[in-house]
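Trainee: have a look at this prediction, sequence included:
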Amino acid sequence: MLASVMSRLGINDTLILAFKNIQRTSVSVGFVCDKKVVEVCVKIVKIGEIDTLHEQYTAEVLVKAKWREPALDFVQDAKGVDLGNYWHPKLYIANTIGTPSVAETNTFTIDKNHEAYMRLERRTRGMFMETLELREFPFDIQDLAVTVVSDRIEEVQIIQDRDEYSSVYRSDFADAQEWYLYSNVDVEETIAPYGHRTRSALVVKMKAARRPKYFIWNNFFVTFVITALSFSTFAVIPKLVQNRLQLSFTLLLTCVAYKFAVSQNLPKIPYLTYLDRYVLFGITTLALICVWHALVTLFLEHPKVALMDMIVLITLASIFVLFNVTFAIYIYATFKRRQRSAAPQKPHGYVQYTDAENAPVSPPAMEKREEHTHL
């Protein structure tokens, strides 16, 4: 309305256009709740080794950002513009480890509505920390996250770029023999706690499923064989208790040593993994066999000692077989269900919105912009 009044008063078109731009900037994507809106797109260019023991992974990440800069709306010649004098969001990746290699470039573009947008490309190479959920190890599927935040805690609202979606490139995945990398990424706009305050953050998560065949053959199968061999000690007559105990304790100590060797490949976690549970079951079975071989000395003079020995053998062997069958079915069903849930199910470009308590919230109302025209 005010623009039409200005036109009637004879004010030139340039001032009217400038006024319209200021109006659009104040009510559209320039500011949300007195915060500068920065649209971010994360491209995970390359992923190196995923280190389970130290809960970290190597990667090369390209963060692309853009934001409104009304002061550049009517700039005709970009050569004389010093972009260092203009506002900058000071974005960085929060979950990097040490001092990563960072390369940054800044440009600006103007669209057909004469709205200027500053553009940032920040390429980061280094180590990224990630708290791994290992309860289902080695049949686990991990979320590897990249968290983009700003040093301007009170000034910036980070959102997913509506013109260019975040993605991951799988062609240069260096750890493909041990992990399977999914093509989809999950994007979450969230309010992350920062001391006594909160700050806007964009979390981009890619999913990687561990290939379990190595652990099946080198851990589960070996434990299965060691435990199964313990039943061969019943072939020794009950009167030769010392021979039974010698064989049983040798297998038990082998299994215990194997358990400690397996633990060296995992971080010190306060819960049991699937592999831990299976190895502990094998140790428990061996321990029960050792206990029976020690107790059988009390029944050597009993006329039915051979029958008692056979009953214990059948009971322990039945428990062993039943556990293995149940465990295998459960692992297979759980692993397949997690694979289906990790596969792409949400539409391309879907964004999850959460608050500081990680509770889902409604997305902000924003309109799709027209394509920009680069200078």
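Mentor: Looks like it arrived, so ask away.
Trainee: contacts, neighbours, all on C-alpha from now
Mentor: OK.
Trainee: can you tell me the helix or strand for Q177?
Mentor: Assigned by DSSP states H and E, Q177 belongs to no helix or strand.
Trainee: for it, give its distance to R210.
Mentor: 9 Å (C-alpha to C-alpha, to the nearest Å).
Trainee: ok, these two, which is more surrounded?
Mentor: Using other C-alpha atoms under 10 Å as the criterion, Q177 and R210 rank with R210 on top: 19 against 9.
Trainee: can you pull the contacts of the more buried one?
Mentor: Counting by C-alpha atoms under 8 Å, 6 or more residues apart in numbering, R210 touches P138, F139, D140, I141, E178, W179, Y180.
Trainee: check D355 too.
Mentor: The contact partners of D355, by C-alpha under 8 Å, 6+ apart, come to T190, I191, A192, V361.
Trainee: can you list these in a markdown table and add neighbour count and secondary structure?
Mentor: Shown next, in a markdown table, are the contacts of D355 (neighbours: other C-alpha atoms under 10 Å; DSSP: H, G, I helix; E, B strand; the rest coil):
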| residue | neighbour count | secondary structure |
| --- | --- | --- |
| T190 | 25 | strand |
| I191 | 22 | strand |
| A192 | 20 | strand |
| V361 | 12 | coil |
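Trainee: of the contacts of R210 - the most surrounded one?
Mentor: Tallying neighbours with other C-alpha under 10 Å puts F139 at the head of those, with 25 neighbours.
Trainee: what helix or strand does that residue sit in?
Mentor: With secondary structure defined by DSSP H and E, F139 is part of neither a helix nor a strand.
Trainee: picking up where we left off before, pull the most distant pair out of the contacts of D355.
Mentor: Taking C-alpha to C-alpha as the measure, these reach their widest spread between A192 and V361, a distance of 13.7 Å.
Trainee: pasting the second one now:
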Amino acid sequence: MESQLVVDRLTEAVEVLRQVESNLRTSSDEVWHKRRPDGRKVRVLIRASIISLGEIDTVKQEFSADVWLAAWYKEPLLKGKKHREEVDWDDQWHPRIVLFNAVSVDKHEKKHHLILEEGDDVPIVQQSNRIRATFKEQMELFDFPFDNQELTIQLMSDWPIGQVEFAKNMGIKDTIRTDTFTGSQEWELFGHLLCKPSITNQDQSTSHYRYPLYNITAHVQRKMGFYVWNIAFIMFLIMALSFTAFSVPPNEPADRLGVTLTLLLTSVAFKFVVTQSLPTISYLTLLDKYVLLCMIFQCLMAVQNALASIVSNAWLFDLVSMAVLAGIVFFTHLVFGVLMFVKIRSTNKQLRQADKEYLELCENIDRFYQRTKCTISGFTDEEVEAIVGPAKPAGIDNSKQMGIDETQTVRVRVSSKVTPPADLPGSVPDVQPSRNNKYHV
């Protein structure tokens, strides 16, 4: 009995302590993010692979994607660790990467790995993310339906640019699968994936800081066949049928106007069809302009029908009007044809340039891998130059377009090579990967 009484008293004491702990805790889901004790700016390498690109919604200006993302960064605080099971990842510093333009996230799986260099006990942390989400994209629809769109996934770090910077992992290629694209009936997906770092604008932040961004961009081109044959061609036929009003005698204006205005109302109905295929935008697309010009032509035809009943020589007036209106139709379609040709040619030139940029980078990465068998590179500018040469591609060193003070950037780079005081926790010199050593993802 006495032992049972002691057990009951201990149980009551444990329960009281739990209640006290619960009252002292400010929030059960509160997370504190620790700054680096050495104060260094961390370069985080990113590699992206779009596994599947889903529905592209022009009206909502959204697209869905299934993406695999990996981030690598050196972590001196884990010196001596060899296995990921030895690390409490909830208690470690991390780059706090978020999906900046995500509308909703359906799935997000995160894993951590430790990668060791031969002969060095300071590991590289690899954070792998498998994400299925819907992203917001501001679409440019001036050339609709002859438009192409940049579908961009934006990553952002919640650390300001003084603590974290993004860069591409120059040891492995970014990829996108075109065979799993579900919108192939409406869009053509290109096989290049352009990834470049940037930073937020001052108006994108609620604080005085600016934050690093990483843009992962795929290109799609709209297949125009549906809109050309089902809207533009039908509008052309309706407009051409307006000339049948000349078969009605000029002295019967009511019948003539009945034909013209009926066709005009049909055009108005088609205008609503075009509107349903687009978001609420304040500018006219190329298809909008064509439909409106067809309607303006029909209005001119209605004015001609009304005037034909009051002029003295109605037959001559009809003949001249028919010739002038036919000339307007021919000239308008000629201008539209030239304009479409120029737009399509300009678009194809831009996409070929993007393809060329992507393929050149892939060739450089392949040559580097064949020479070194290294799959993680880009922690220093020297490593980047070893792959792409002295002339860095756009987005690798973009301090000028980011608006960063170049002198400040130099100070950061120089200070990063200085060994911090030994009394700081986790303070060790930066360890640069050797070309003779191998990192394996």
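Mentor: Sure thing, it's come through. Not measured: the values here are computed from a predicted model.
Trainee: which stretches in the first structure count as strands?
Mentor: 31-32, 35-51, 56-68, 91-93, 96-110, 116-129, 141-150, 156-160, 167-168, 179-194, 197-210, 351-353 (DSSP state E).
Trainee: turn these into a markdown table, including distance to L266 of the first structure.
Mentor: Below are the strands of the first structure laid out as a markdown table (distance: least, C-alpha to C-alpha, whole Å):
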| stretch | distance to L266 of the first structure |
| --- | --- |
| strand 31-32 | 44 |
| strand 35-51 | 10 |
| strand 56-68 | 12 |
| strand 91-93 | 26 |
| strand 96-110 | 19 |
| strand 116-129 | 15 |
| strand 141-150 | 14 |
| strand 156-160 | 35 |
| strand 167-168 | 27 |
| strand 179-194 | 16 |
| strand 197-210 | 14 |
| strand 351-353 | 31 |
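Trainee: between those, which gets nearest to L307 of the first structure?
Mentor: Nearest of the strands of the first structure to L307 of the first structure, taken as C-alpha to C-alpha: strand 197-210 at 46.7 Å.
Trainee: okay, and that closest one goes to which residues in the second structure?
Mentor: On the second structure, the counterpart of strand 197-210 of the first structure by TM-score structural alignment is residues 209-222.
Trainee: closest to L295 of the first structure out of the strands of the first structure?
Mentor: Closest approach to L295 of the first structure among the strands of the first structure (C-alpha to C-alpha): strand 197-210, 43.8 Å.
Trainee: got the angle for the closest one vs strand 141-150?
Mentor: Counting by axes from the mean of the first three to the mean of the last three C-alpha atoms, to 10 degrees, strand 197-210 of the first structure lies at 150 degrees to strand 141-150.
Trainee: mean per-residue distance, strand 197-210 of the first structure to the second structure?
Mentor: After superposition onto the second structure, strand 197-210 of the first structure sits on average 0.8 Å from its aligned residues (mean C-alpha distance after the TM-score superposition for the first structure).
Trainee: what sits against N184 of the first structure?
Mentor: Taking C-alpha under 8 Å, 6+ apart as the criterion, N184 of the first structure is in contact with S167, V168, M206, K207, A343, P344.
Trainee: translate the second one into the numbering of the second structure.
Mentor: Pointing back at V168 of the first structure there. In the second structure, V168 of the first structure lands on I176 (TM-score structural alignment).
Trainee: what's the closest non-adjacent residue to its match?
Mentor: I50 (4.6 Å; C-alpha to C-alpha, 6 or more residues apart in numbering).
Trainee: what's the counterpart of that neighbour in the first structure?
Mentor: So, by TM-score structural alignment, I50 of the second structure is matched to I44.
Trainee: ok, H333 of the second structure next?
Mentor: Aligned partner of H333 of the second structure by TM-score structural alignment: N324.
Trainee: its match and F220 of the first structure, how far apart?
Mentor: 10 Å.
Trainee: quick one: which of these two has more around it?
Mentor: Neighbours per residue (other C-alpha under 10 Å) separate N324 of the first structure from F220, with F220 holding more: 18 against 15.
Trainee: enumerate every residue touching that one.
Mentor: L275, Y278, V279.
Trainee: ok, these vs E154 of the first structure, which is closest?
Mentor: L275 (45.9 Å).
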